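> how does the following fold in three dimensions:
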Amino acid sequence: MTRQARKRHHRGYTHIQKKYRTRRKTKDHDQIHEDMKPETAEKMLHQEVDLDKPGCAQHYCLHCARYFIDQNALKEHFRTKLHKRRLKALEMEPYTQKEADAAAGMGSYHAPKKKKVTTQPLEEEKKMDEKDD
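As a prediction, the model looks like this:
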C-alpha cells in the first residue's frame, strides 16, 4: 500500500478551498452590480415560473444569485454569514476601465466609492407596508 500524496493548495484558507473544490460557479461582483440596477432587478425578482429551477424560480436572492425552495428558506438565507459577507463585498463599486487607466498613469486616481447595500425586501413585507398606509 502506497502513501497518498496530499494536495497543498491554499492550506488554511477554508473559503478558498471550498471555492476551488466545488463546481458551483457564482456570479462575479460586477455581474451582480449589473443585476442590482432597478430595471434588471425587477426582472430577476419577478421571473416566470421555471420548473427546472428550485422553487420554480420564484424565490431568488439578488445579491447572492441563488434560488431557494420557499420563502422560509430565503428568509433563513438572509441571516447567514455568507449573505452578509456578500453584502459587505458589494458595498464597494466594481472595478472600471477608467480606474485601470488611472492606475497605469493615464489620469488621476480616485478611490472607489462605497454605496449602501441592503437585503432585498420580501413580497409579504411590501404587502404589509401597503396595508399600513
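> contacts, neighbours, all on C-alpha from now
Will do.
> measure the residue most central in space within the chain to residue 30 for me?
Note on the chain: the residue nearest the mean C-alpha position is residue 64, at 2.6 Å, using CA atoms, centre = their mean. Shown here: residue 64 relative to residue 30, a distance of 12 Å by CA to CA, to the nearest Å.
> another for comparison:
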Amino acid sequence: MTYKRKKYHFGDTHLKKKWRTKRRTRDLDQIDGDLKPEKVDNLLTQKVDFDKPGLAQFYCVHCAKHFIDSHAFECHIKSKPHKRRLNALKTEPYTVEESLRAAGMGSYIPPKKRKMETLIPEAVKEGLKDVLDIKKKAKMSTDTDGDEKMK
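Predicted coordinates for the structure are as follows:
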C-alpha cells in the first residue's frame, strides 16, 4: 500500500528563520513604548558600549537597530524598510480597551493617526562619522588621571 507524500511545509524555511528567537525583532507595541519622551532621550544619547555595533551611538529607535557608522544610518533612513516602519507606527498600537470596545462593551473608537518623524541620534547631530571619531571624543573628555573632566 502506498502512502501519501508528507512534505507540506517544504518552502517554509524563510518563515521559520524569521520567527526564531535569535533573530526576533521588537514588536510595534514595544517600539511604541520606546517612543515615549522619557525613553527616547535615553535611547538617542546612549553611553559608549563596546559590545554593540557603532559603539551604540548610531541607533534607529523606530526600527530598533544599531548601525556601524553614520553613513549606514543615513542610508537606512532613506530605505524602504524604515519608511514602512514609520507608516506602521503612525497608527496607535492595539490595546485591551480597544478590543473590549470592539466586542460591544462600549462605543468603538477607531485608532488615531499620528505624525511620525525620524529621530536622529546625538552622534549623527554632532557630526561623528564612525567609531574612530567616537573614540577620539571619548579620549578628549578624560583627564590624564583617567577620570572624566568636571563639567
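> returning to what we had before: which residues touch the residue nearest to the centre of the first structure?
Contact partners of residue 64 of the first structure, counting by CA atoms under 8 Å, 6 or more residues apart in numbering, are 26, 27, 32, 83, 86.
> tell me which entries of those residues lie within helices.
Judged by DSSP state H, helices contain the following of the contacts of residue 64 of the first structure: 32, 83, 86.
> between those residues, which sits nearest residue 75 of the first structure?
Here the nearest of those to residue 75 of the first structure, counting by CA to CA, is residue 83; it sits at 10.8 Å.
> what's the match for that closest one in the second structure?
Matched by TM-score structural alignment, residue 83 of the first structure corresponds to residue 82 in the second structure.
> quick one: residues contacting its match.
Applying CA under 8 Å, 6+ apart, one finds that residue 82 of the second structure lies in contact with 62, 63, 76.
> neighbours of the first one, how many?
If I follow you right, that is residue 62 of the second structure. Using other CA atoms under 10 Å, residue 62 of the second structure has 22 other residues around it.
> now the corresponding residue of the first structure for it. Nearest residue, chain neighbours left out?
Aligned counterpart of residue 62 of the second structure in the first structure: residue 63 (TM-score structural alignment). With sequence-adjacent residues excluded and distances taken as CA to CA, 6 or more residues apart in numbering, residue 63 of the first structure is closest to residue 32, at 6.4 Å.
> and residue 39 of the second structure, by the same measure?
If the residues on either side of it in the chain are set aside, residue 39 of the second structure comes closest to residue 33, at 7.9 Å by CA to CA, 6+ apart.
> ok, now how distant is the one you found from residue 102 of the second structure?
23 Å.
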